[in-house]
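# Sequence and predicted structure below; questions after.
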Amino acid sequence: MKTRDAVSLISKIKEKTSRFILTEMATQGIHDLATSHGDIIYALYNHQRLTMAEIAHNIRKDKSTVTALVDKLVRTGYVVKDRDAADSRIVYVTLTAKGEALQPVFEEISQRMLDTFYTGITDEEKQEMLRILIKIHDNF
């Protein structure tokens, strides 16, 4: 396989996984979120309260992108923002009950995606793929 073919294939896999997630969310009645919103919500499942800078670091997006994504999550009722009492420059983001209610749905979608992703792949192949992906990641 040529390097260009591999890059194209990686791009196609990313596109297909995004489409899979969006289709699964639509099946669950979730029409007001993009996959990048899910990244923020997932980060908040792991940390109940994060600053905007922490979210940007966790999901590897710049702060301006995170601000736009969080603002939409606020408008749709999934998160709330509040300023730090001691330093008003710091903005915290927390899930609302509506956002917390998505956790079992997100977990189910995630499991279905992993099941699809790993269909026909042995445990040894999974380990090898992970080893290679870590190497590629570390190269950047």
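Good, I have the coordinates. For clarity, every value in this text was computed on a predicted model and none was experimentally measured. Numbering: from 1, shown residues only.
# alpha carbons only for contacts and neighbour counts from here, please
Fine.
# Helix or strand for the residue nearest in space to the middle of the chain, just tell me which one.
Among the residues of the chain, residue 39 comes closest to the average C-alpha position under Cα atoms, centre = their mean, at 2.3 Å. Using DSSP states H and E, residue 39 sits within helix 35-46.
# which residues touch the residue nearest to the centre of the chain?
Residue 39 sits next to residue 59 when contact means Cα atoms under 8 Å, 6 or more residues apart in numbering.
# cutoff 10 Å now
Residues in contact with residue 39, defined by Cα atoms under 10 Å, 6 or more residues apart in numbering, are 45, 55, 58-60.
# Kindly report the same for residue 14.
8, 20.
# for the longest helix along the chain, the distance to its chain's centre please.
Identified as the longest helix of the chain according to DSSP state H is helix 3-27. Computed by Cα atoms, centre = their mean, to the nearest Å, the separation of helix 3-27 from the middle of its chain amounts to 14 Å.
# before we go on, here's another structure to hold up against the first:
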Amino acid sequence: MFDEQWQFAVEVEREYAQYRKKVMMRYHLSAAEVDILLFLANNSQFDLATDIVRVRKMQKSHVSLAVNGLCEKGYLRKEGDMADRKKVHLKLEPAAAECVCYGQKCQKEFGESLFCGISDEDKKEFLRLCELIRKNVIGK
């Protein structure tokens, strides 16, 4: 049973990669760059590189390279924190709007494809169980 669950996770990740690839190809971005743009757009409360590393479980070096690339492309800017000079906030630039919009559209399509043919009741039950599993993972 565990092998089936692991395979499920691998297959979902592989399918998501296909949707992310649409964004990568259209805007000439790396997977990490797409992930960071969409993460920042979808989670405005997490705007530090350390947040991305912690929440998205990305490697520091990948985040650093992707952030620098996005800044060079004009999609992000770094903004110093007035209270803590060690902190640098990452802000989406207007130039990122089209890419983010398309990426969010792809994310929505991916989510819809996952639940195609599944009733609202079954979807709610699945999400309820996922929340219970998440709580087990984080130990609460």
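Thanks, I have it. Small disclaimer: the values here were computed from a predicted structure and weren't measured.
# Can you give me the TM-score here?
Once superposed, chain against chain, the TM-score is 0.78 (TM-score structural alignment, normalised by the length of the first structure); 136 aligned residues with a Cα RMSD of 2.5 Å.
# thinking again about what came up before, determine which residue in the second structure is aligned with the residue nearest to the centre of the first structure, please.
By TM-score structural alignment, residue 39 of the first structure lines up with residue 35 in the second structure.
# With residue 7 of the second structure as the reference, measure out to that match.
From residue 35 of the second structure across to residue 7 of the second structure, the span is 22 Å (Cα to Cα, to the nearest Å).
# ok so, going back, of the contacts of residue 39 of the first structure, buried ones?
Among the contacts of residue 39 of the first structure, those classed as buried by 16 or more other Cα atoms under 10 Å are 45, 55.
# Kindly indicate which of the contacts of residue 39 of the first structure lies nearest residue 138 of the first structure.
residue 60 (14.4 Å; Cα to Cα).
# For residue 19 of the second structure, which non-adjacent residue is closest in space?
Nearest residue to residue 19 of the second structure, sequence neighbours excluded (Cα to Cα, 6 or more residues apart in numbering): residue 106, at 5.8 Å.
# from what I can see the one you found touches residue 20, true?
Yes. Assessed by Cα atoms under 10 Å, residue 106 of the second structure is found in contact with residue 20 at 7.2 Å.
# Now residue 38 of the second structure: closest residue in space that isn't a chain neighbour?
Spatial nearest neighbour of residue 38 of the second structure, chain neighbours left out: residue 100 (6.2 Å); criterion: Cα to Cα, 6+ apart.
# Can you classify the residue of the first structure most remote from its centre by secondary structure?
Computed with Cα atoms, centre = their mean, the residue of the first structure farthest from its C-alpha average is residue 86, at 30.3 Å. State at residue 86 of the first structure, reduced to three classes by DSSP: H, G, I helix; E, B strand; the rest coil: coil.
# what's around residue 37 of the second structure, how many residues?
25 (other Cα atoms under 10 Å).
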